[in-house]
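> could you work out the structure for the sequence below:
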Amino acid sequence: MSSRQKTFYEQELERLYNEVLPSPKLFALIRQSRSFMQKYHSENVVLDDLAKASFMSRFHYVRMFKQIYGVTPRTHLKDMRIDRAKLLLQQGQSITKTCFDVGYESLTTFSAVFKKSTGYSPKAFQQLHTPLKNDAR
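As a prediction, the model looks like this:
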């Protein structure tokens, strides 16, 4: 085999690949932490604990998570909670129960985050998306 010198372009692609893309092990650790967040989104999920479990500093963990998923872990967790809350509210569950079931400890905070995410208060969302029950006559 002849060993030819890599072109500048090939060298730059290799450098970028090694610098930008996370290693398979790092990728697996981040995926594991995301799965944990999905499973325990209604619990008190602490960013420092996720980072430690992934063997990274908090800042490196956030940077890698965002690189892989396009959002920070905090935003991803909030989005999961709001998606779950929308489903529960559509099913007719009370706003207070929904608040606690999706992991919020304050109804005020839940309502503010929900409205910022959806454009509706939880009550308005529920009224808009809950099918009306037909009266039996």
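
> going by C-alpha atoms from here, please, whenever you check contacts or count neighbours.
Noted.

> what count of nearby residues applies to R84?
17 (other Cα atoms under 10 Å).

> now swap in L88 and tell me
19.

> do the one 3 residues further on as well
The number of residues packed around Q91, counting by other Cα under 10 Å, is 13.

> list the residues that contact the residue nearest to it when sequence neighbours are not counted.
What sits nearest to Q91 in space, not counting adjacent residues and going by Cα to Cα, 6 or more residues apart in numbering, is T130, at 6.8 Å. Contacts for T130 (Cα atoms under 8 Å, 6 or more residues apart in numbering) come out as 89-92.

> need the residues you listed in a markdown table (columns: distance to R4 and secondary structure).
Listed next are these as a markdown table, based on distance: Cα to Cα, whole Å; DSSP: H, G, I helix; E, B strand; the rest coil:
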| residue | distance to R4 | secondary structure |
| --- | --- | --- |
| L89 | 64 | helix |
| Q90 | 63 | helix |
| Q91 | 65 | coil |
| G92 | 68 | coil |
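
> and this one, so I can compare the two:
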Amino acid sequence: MKKELRTQFLTRQHMVSKDFEIYYYSDTTLLKVENHAHNYYEFYFFLEGDVSIQIGSDIYPVQFGDIMLIPPHIYHHSIIHSSKVPYRRFIFWISQEYCNYLAQISPDYVYLMHHVQATHTYLYHNDRVSFNAVQSKALRLIEEMQSDKFGKEAQIPLSVNDLILHLNRMIYERLHPARQHEGLALYQNISQYIEEHLNEDLSLDRLAREFYVSKYHIAHIFKDSIGISVHQYITKKRLDQCREAILGNMSITEIYQLFGFRDYSSFYRAFKKEYGISPKDYRDMNSLILNH
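Modelled structure (predicted):
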């Protein structure tokens, strides 16, 4: 760990910044911190130390890779069992106001915060690979905050949001493994259906009726699986079939009608946007190549 990224530990237990603060601590001699609570969220990312954290009346021994989230107004403090090894950890503070701001962008940013408050599950164990990804993002954020790079003020909130979303996704996927598998299976089944029915109505309403799920769920599954909407996916598949048909010397009028385009103008626009050339020019260009 880079020594210049380390912060001298202070007993201050309030935020100076408005939205977030992050620190890397490595201590052998610790100042005592009494039982306390914050009005913000506090993440612990544990690296090393013979330490437990008491939250309320419960005591949680911690080890490398553990992540702990303590919500606002929950009393807690560290218990140092031995100072033979350094007590190393990241501390990440996020204000409630900043969480509310992120929630307006997407509720995915605050899934973990709500989950912890609802279940009182504060501690999450991680394998080395998973934790290293978190540690890397935390280090990158600290490096950015301590740098003089161009664009620093723009990059810092991006790095903060990336770390927060990563933590939410990591815990969500761990708690919903069955749903992940079901989502992948549904995506594969719908993809196959689309391939086999490109010349038919493939509206979200039609797909929802065929698969007995809501159209919003289908839209979410596709966005999560491949990063584009169902409509974009269908259009790309139809255009690919149209392109193959053009190479097979089928008439362009037959092609766009066969593969579900309402009229030539919408087909023309979509084809040119996808391939950078009109359907007719594509046919003529490939005719020249084939006849050369």
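
> can you pull the TM-score for these?
With the length set by TM-score structural alignment, normalised by the length of structure 1, the two chains reach a TM-score of 0.79; 131 aligned residues with a Cα RMSD of 2.7 Å.

> re earlier: now the residue nearest to Q91 of structure 1: how far from A124 of structure 1?
10 Å (Cα to Cα, to the nearest Å).

> cool, and Y40 of structure 1?
27 Å.

> between these two, point out the one with more neighbours.
With neighbours defined as other Cα under 10 Å, Y40 of structure 1 and A124 compare such that Y40 has more, 14 against 11.

> the more buried one matches what in structure 2?
Matched to structure 2 by TM-score structural alignment, Y40 of structure 1 sits across from H197.

> contact partners for that match?
Counting by Cα under 8 Å, 6+ apart, there are no residues that H197 of structure 2 touches.

> in structure 2, which spans are helices?
Per DSSP state H, structure 2 carries helices over the ranges 96-105, 111-119, 128-146, 152-175, 177-196, 204-211, 215-226, 230-247, 252-258, 264-275, 279-291.

> need those in TSV (columns: distance to F43 of structure 2).
Shown next, in TSV, are the helices of structure 2 (distance: least, Cα to Cα, whole Å):
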stretch	distance to F43 of structure 2
helix 96-105	13
helix 111-119	10
helix 128-146	11
helix 152-175	10
helix 177-196	24
helix 204-211	40
helix 215-226	27
helix 230-247	37
helix 252-258	55
helix 264-275	45
helix 279-291	55
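
> for Y23 of structure 2, find the nearest of the ones you listed.
Checking these against Y23 of structure 2 by Cα to Cα gives helix 128-146 as the closest, at 7.3 Å.

> next, the angle helix 152-175 makes with that closest one.
Per axes from the mean of the first three to the mean of the last three Cα atoms, to 10 degrees, the angle that helix 128-146 of structure 2 makes with helix 152-175 is 160 degrees.

> contacts for helix 128-146 of structure 2, please.
Taking Cα under 8 Å, 6+ apart as the rule, helix 128-146 of structure 2 contacts 5, 22-23, 45, 65-66, 90, 152, 155-156, 159-160, 162-163, 166-167.

> max pairwise distance over those residues: which two?
Farthest-apart pair in the contacts of helix 128-146 of structure 2 is D66 and K152; separation 29.4 Å (Cα to Cα).

> looking at those two now, which is surrounded by more residues?
Each of D66 of structure 2 and K152 has its neighbours counted (other Cα under 10 Å); D66 has more, 20 against 14.

> can you get me a residue count around the closest residue to that one other than its chain neighbours?
Sequence neighbours aside, H125 is the residue nearest to D66 of structure 2 in space, at 4.6 Å (criterion: Cα to Cα, 6+ apart). Neighbour count of H125 of structure 2, defined by other Cα under 10 Å: 15.

> give the aligned equivalent of H125 of structure 2 in structure 1.
By TM-score structural alignment, H125 of structure 2 lines up with E10.
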